[in-house]
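1. Have a look at this fold, sequence not included:
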């Protein structure tokens, strides 16, 4: 589903999980849908960043290894905030690795070996794609007057743009 589609693909929340909110039920569904997809992408990016961190090699190993560790910590920190935000407004979130796989838009990299420069360029591209998804989710939240989620997203956009900048500078010319 594209970020501009207004009809959510999720079912109503089980009454036992309902959370009071002044957002419309349509808004909750649309926002929770966006947050679920973002969370799946963030988990995928986290695992890929850790994968590349663990499998980094080459003359700039130490600097790249430490940078990717820092980035993975920052990315992982987003997960709880994304999931809890969906719950705070009365939505639900991901439930399993399979659920992540069904919702993620960022591609995995299962190659046995990836050149260090390719790793960094791929992560730069993935972070840039995440920024686009964050902007699309921001638009949905703004449409439904969810100021708190838009505020969180604005901070994540800034962090993601910073990661893109660092990674693209290190990866070199495109």
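-> Sure thing, it's come through. No experiment lies behind these values; they were computed from the predicted model shown.
2. Please make it C-alpha for all contacts and neighbour counts, starting now.
-> Fine.
3. What strand or helix carries residue 35?
-> Assigned by DSSP states H and E, residue 35 belongs to helix 25-54.
4. try this one side by side with the last:
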């Protein structure tokens, strides 16, 4: 491949990609968590939660691809292993199968953690005048804020 020249310095591309790697790890971990809960939810709210969780993990599947492609656009390799994601994510693993109400609480907290990761990446992107990353991260932040709000409303 030829040398990249998109108006963002190498140092800024590395810093932005570093933040995006954390966002990718958080998003992928949240995808797995949500999919797990979709498969294992039980109780009186089964149908509503089962369908909601499916909507959420489907949206996250698209998101992880967009985030990884942005990292590659910056000419930085994107992480793609469980080991890499585990070392980068701020979302904690859940042991066992929690009750449905706990699933909602856990997912609320996980979406809020992703929002915080988005805020950190957004600041880096804005400082580097990287509108493309800022737009992507801003959209992601809005989606996670709204999802957390909807989950909180169920508690």
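-> Cool, got the structure. If you're wondering where the values come from, they're calculated on a predicted model, not measured in any experiment.
5. picking up where we left off before, where does the next helix-or-strand element following the helix holding residue 35 of structure 1 end up in structure 2?
-> Along the chain past helix 25-54 of structure 1, the next helix or strand (assigned with DSSP H and E) turns out to be helix 61-88. Per TM-score structural alignment, the counterpart of helix 61-88 of structure 1 in structure 2 is residues 46-73.
6. Spatially central residue in structure 1, please.
-> Within structure 1, one residue has its C-alpha closest to the average C-alpha position: by C-alpha atoms, centre = their mean, that is residue 42, at 3.0 Å.
7. any idea what it aligns with in structure 2?
-> Here residue 42 of structure 1 is matched to residue 27 in structure 2, going by TM-score structural alignment.
8. Pretty sure that match sits against residue 62.
-> No: using C-alpha atoms under 8 Å, residue 27 of structure 2 makes no contact with residue 62, being 10.1 Å away.
9. got a list of what residue 163 of structure 1 touches?
-> Neighbouring residues of residue 163 of structure 1 by C-alpha atoms under 8 Å, 6 or more residues apart in numbering: 71, 124, 127.
10. Please look at the first one and residue 49 and confirm they touch.
-> Right, the one you point to is residue 71 of structure 1. Yes: between residue 71 of structure 1 and residue 49 there is a contact at 7.4 Å, judged by C-alpha under 8 Å.
11. Look at the two and report which has more neighbours.
-> Counted by other C-alpha atoms under 10 Å, residue 71 of structure 1 and residue 49 do not tie: residue 49 has more neighbours, with 26 against 22.
12. Quick one: neighbours of residue 156 of structure 1, just the number.
-> As a burial measure, residue 156 of structure 1 scores 19 neighbours (other C-alpha under 10 Å).
13. Hmm, I typed the wrong one, I wanted residue 11 of structure 2.
-> 10.
14. now do residue 144 of structure 1
-> Counted by other C-alpha under 10 Å, the residues lying close to residue 144 of structure 1 total 16.
15. Now which residue in structure 2 aligns to it?
-> Aligned by TM-score structural alignment, residue 144 of structure 1 pairs with residue 128 of structure 2.
16. Please name the residues that touch that match.
-> In this structure, residue 128 of structure 2 makes contact with 8, 12, judged by C-alpha under 8 Å, 6+ apart.
17. Ignoring the adjacent residues along the chain, who's closest to the alignment partner in structure 1 of residue 109 of structure 2?
-> Under the alignment defined by TM-score structural alignment, residue 109 of structure 2 is paired with residue 125 of structure 1. In space, not counting the residues next to it along the chain, residue 125 of structure 1 is nearest to residue 164; the distance is 7.2 Å by C-alpha to C-alpha, 6 or more residues apart in numbering.
18. what's in contact with stretch 51-69 of structure 1?
-> Under the contact criterion C-alpha under 8 Å, 6+ apart, stretch 51-69 of structure 1 has outside partners 49-50, 113, 115-116, 119.
19. Kindly provide the distance from the match of residue 42 of structure 1 to residue 8 of structure 2.
-> Look at residue 27 of structure 2 and residue 8 of structure 2: by C-alpha to C-alpha, to the nearest Å, they are 25 Å apart.
20. ditto for residue 87 of structure 2
-> When C-alpha to C-alpha is applied, the distance between residue 87 of structure 2 and residue 8 of structure 2 equals 27 Å.
21. More neighbours: which of these two?
-> residue 8 (16 against 10).
22. Who are the contact partners of the more buried one?
-> By C-alpha under 8 Å, 6+ apart, the neighbours of residue 8 of structure 2 are 128-130.
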